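Chemist: Next comes the sequence, and after it the predicted model I'd like to discuss.
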Amino acid sequence: MLKFLISRSASLLPQGAIGHLGWLRGAIGGGLAILASGLVAIVLLGTNSAALPVLVAPLGASAVLVFAVPASPLAQPRSVIGGNLLSAAIGLTLGHAIGEPMLAAGLAVGIAIAAMSVTRCLHPPGGACALLCALGAAGPETWGWAYLWPIAMNVLALSAAGWFYNNLTGHPWPHHAAVPAAPPTASGFAYTHEDLEAVLADWNEVLDVDIDDLDAIYQALYRRVASRHSVRHR
């Protein structure tokens, strides 16, 4: 039904709004996901919903990644769930242990970045979760471990909404790159997956794209150019 409504509005909206990952698709998905996450938290928290936050601010940043760039390695379920919860736990731990908000916040964000990187669940909003929880635990409100529950409800509900909405609108999530079985070859030239890994290692930079997606893009580009070249020489 959602695909039908979007396709019916195609003639009334600019291509940037609906084509591929247009802003309209992401805006609708993100808004609905935040609403659903809040409602789920209210229901599950019950009488505690007045004492605990129903929605936490880092969830908004997670929604941008999940619905606007669902193919990003930073937007996958492992990162959304693991990155936020791990960082929140680090923030609460350091906030309680140190007691000084600014020092606890700085250490929490730094350690959260390291922990997310090592556990392969790097998620930028996780840094915000670490900061939020460190300030809450070290501040006058002295956040306890109960504050981890609404955060967990938020990220799980958002992930469920992301899975449903992204797949419904034609963007499989979790994302899996569609890489052909073998790389293209021409004039004795060929590359391997290991070659791509070696080039990325030489660059010594972290790119916000999965190596399998790079492989698929390169192969699709090669085939397009090769096809055009063959047509010109017939």
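Modeler: That came in fine, so what should we check first? Numbering: from 1, shown residues only.
Chemist: switch to C-alpha atoms for all contacts and neighbour counts from now on
Modeler: Noted.
Chemist: which helices and strands does the helix or strand harbouring Ala134 pack with?
Modeler: Assigned by DSSP states H and E, Ala134 belongs to helix 124-138. Where contact means 3 or more C-alpha pairs under 8 Å, 6 or more residues apart in numbering; DSSP states H and E, helix 124-138 is packed against helix 58-68, helix 84-98, helix 101-118.
Chemist: Nearest residue to the middle of the chain?
Modeler: Ala75 (1.5 Å; C-alpha atoms, centre = their mean).
Chemist: so which of the helices and strands packed on helix 124-138 is the most packed in?
Modeler: Greatest average neighbour count among the helices and strands packed on helix 124-138 goes to helix 84-98 (a mean of 24), per mean count of other C-alpha atoms under 10 Å.
Chemist: for comparison:
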Amino acid sequence: MENKKAHLHSNRQRPAKYWHSLTQLKFRRDYRSDLPPSLFRFTGYRPPDEGPPYDPLPIPPFIWLPKIPLKYETWLFAWIGSFGGILLIEAIMSTDTAFRDVYHTPTIITSFGASAVLLFGVVESPVAQPRNFIGGHFLSALVGTCITRLFVLNGQYQGYLDNTHFHPSTFINGGISMATSLLVMLMTGTVHPPAGATGLNAAVQSSVVSLSWRYLPTVLASSLIMLAWAILVNNLGRRRYPLHWWAPGPTFVLPPGQNHDEDLRRVEEGERDRDAQEGDLAVEIDNSSEPHR
């Protein structure tokens, strides 16, 4: 009985210790609120008492945006955002930079066209948030490149792509790379639908296959360029982006009024009370199991 009680007590201590370690990683409050309003809006922060649609940037011409319907503003910034995001990536990849002169990258990885739809057209979508966008593209590029490197061990693989003739290895690689990319995104919580094309490109697009490992910095740089532009454009008007950086809810900040030490003390006191109750229950069970005389 004593061993059983000790085992139960040990099992209950584990969640408390786990909770304690996670809570230590959280900030007492959201320090983004210490920034000037003209700056904290570009981190996705809005005061708790504000709700959508939010106030635009308080300078002309953005201060006049409330005079037009919100849907027209959404259409306008979606067009400006997607146009500018694609243009920036193309310009940086095509000018005198390492991407053109050393990596010989294509003008743009086409899957970022689909990402632009999410980042500028449906900014509230969970799959459009930074973790999903950056993580999804990079992990898919990594998975697709790793798998394709195995297929490229067959020296004729690049020729199969260039000649566009049917060969089973290219089709098998495309399916494996895309499906495995999706699996990794699901396992890591970084699902971003356009990233499926990023993994597929690594397998079947000749110009991308020739990049080999250089595909990874190309995808990462393209992601960061588009994300920076999205953070700027999507916070000029009455929209807000990102809604969260890592996960919904107060991931990095303790809920208002929560005190870590007091909560931990209450958890430990609750465990002691339950242990005492179990001890009393065990005594009652032992007494009831004795034969009546």
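Modeler: Nice, I can see it. Please read these numbers as outputs of a predicted model, since none were measured by experiment.
Chemist: State the distance from the equivalent of Gly60 of structure 1 over in structure 2 to Phe171 of structure 2.
Modeler: Structural alignment (TM-score structural alignment) places Gly60 of structure 1 against Gly113 in structure 2. Using C-alpha to C-alpha, to the nearest Å, Gly113 of structure 2 is found at 23 Å from Phe171 of structure 2.
Chemist: Ok, Trp229 of structure 2 next?
Modeler: 35 Å.
Chemist: Hmm, Phe164 and Pro172 of structure 1 touching each other?
Modeler: No: the pair Pro172 of structure 1 and Phe164 does not pass the contact test of C-alpha atoms under 8 Å, sitting 9.3 Å apart.
Chemist: out of those two, which sits in the more crowded spot?
Modeler: Pro172 (17 against 14; other C-alpha atoms under 10 Å).
Chemist: picking that back up, closest one to Leu221 of structure 1 among the helices and strands packed on helix 124-138 of structure 1?
Modeler: helix 58-68 (23.8 Å; C-alpha to C-alpha).
Chemist: can you redo the helices and strands packed on helix 124-138 of structure 1 as TSV with distance to Ile18 of structure 1?
Modeler: Conversion of these to TSV gives the following (distance: least, C-alpha to C-alpha, whole Å):
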stretch	distance to Ile18 of structure 1
helix 58-68	12
helix 84-98	30
helix 101-118	33
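Chemist: Tell me which of those lies nearest to Ala51 of structure 1.
Modeler: Ala51 of structure 1 lies closest to helix 84-98 among these, at 17.1 Å (C-alpha to C-alpha).
Chemist: average gap between that closest one and structure 2?
Modeler: Helix 84-98 of structure 1, aligned to structure 2 and superposed, deviates on average by 1.0 Å (mean C-alpha distance after the TM-score superposition for structure 1).
Chemist: And for stretch 151-161 of structure 1?
Modeler: So stretch 151-161 of structure 1 averages 0.8 Å relative to structure 2 (mean C-alpha distance after the TM-score superposition for structure 1).
Chemist: wait, what's in contact with Gly139 of structure 1?
Modeler: Gly99, Glu100, Pro101 (C-alpha atoms under 8 Å, 6 or more residues apart in numbering).
Chemist: nearest spatial neighbour of Leu107 of structure 1, skipping sequence neighbours?
Modeler: Distance criterion C-alpha to C-alpha, 6 or more residues apart in numbering; nearest residue to Leu107 of structure 1, sequence neighbours excluded, is Leu94 at 7.5 Å.
Chemist: and if you look at Ile18 of structure 1?
Modeler: With C-alpha to C-alpha, 6+ apart, the residue lying closest to Ile18 of structure 1 is Leu24, at 6.0 Å.
Chemist: neighbours of the one you found, just the number please.
Modeler: 16.
Chemist: And it? What does it align with in structure 2?
Modeler: Counting by TM-score structural alignment, the partner of Leu24 of structure 1 is Leu76.
Chemist: Now do that match against Leu70 of structure 2, distance only.
Modeler: 10 Å.
Chemist: Check Leu236 of structure 2 too.
Modeler: 13 Å.
Chemist: the more surrounded of these two?
Modeler: A direct count of neighbours by other C-alpha under 10 Å for Leu236 of structure 2 and Leu70 places Leu236 higher, at 23 against 15.
Chemist: The more buried one -> structure 1?
Modeler: Match for Leu236 of structure 2 (TM-score structural alignment): Leu168.
Chemist: Now check Met185 of structure 2 against structure 1: what is it aligned to?
Modeler: So, by TM-score structural alignment, Met185 of structure 2 is matched to Met116.
Chemist: Leaving out sequence neighbours, find the closest residue to that match.
Modeler: Leu122 (4.7 Å).
Chemist: repeat for Leu264 of structure 2
Modeler: Take Leu264 of structure 2 and drop its neighbours on the chain: the residue closest to it by C-alpha to C-alpha, 6+ apart is His20, 7.0 Å away.
Chemist: With that, I have no additional questions.
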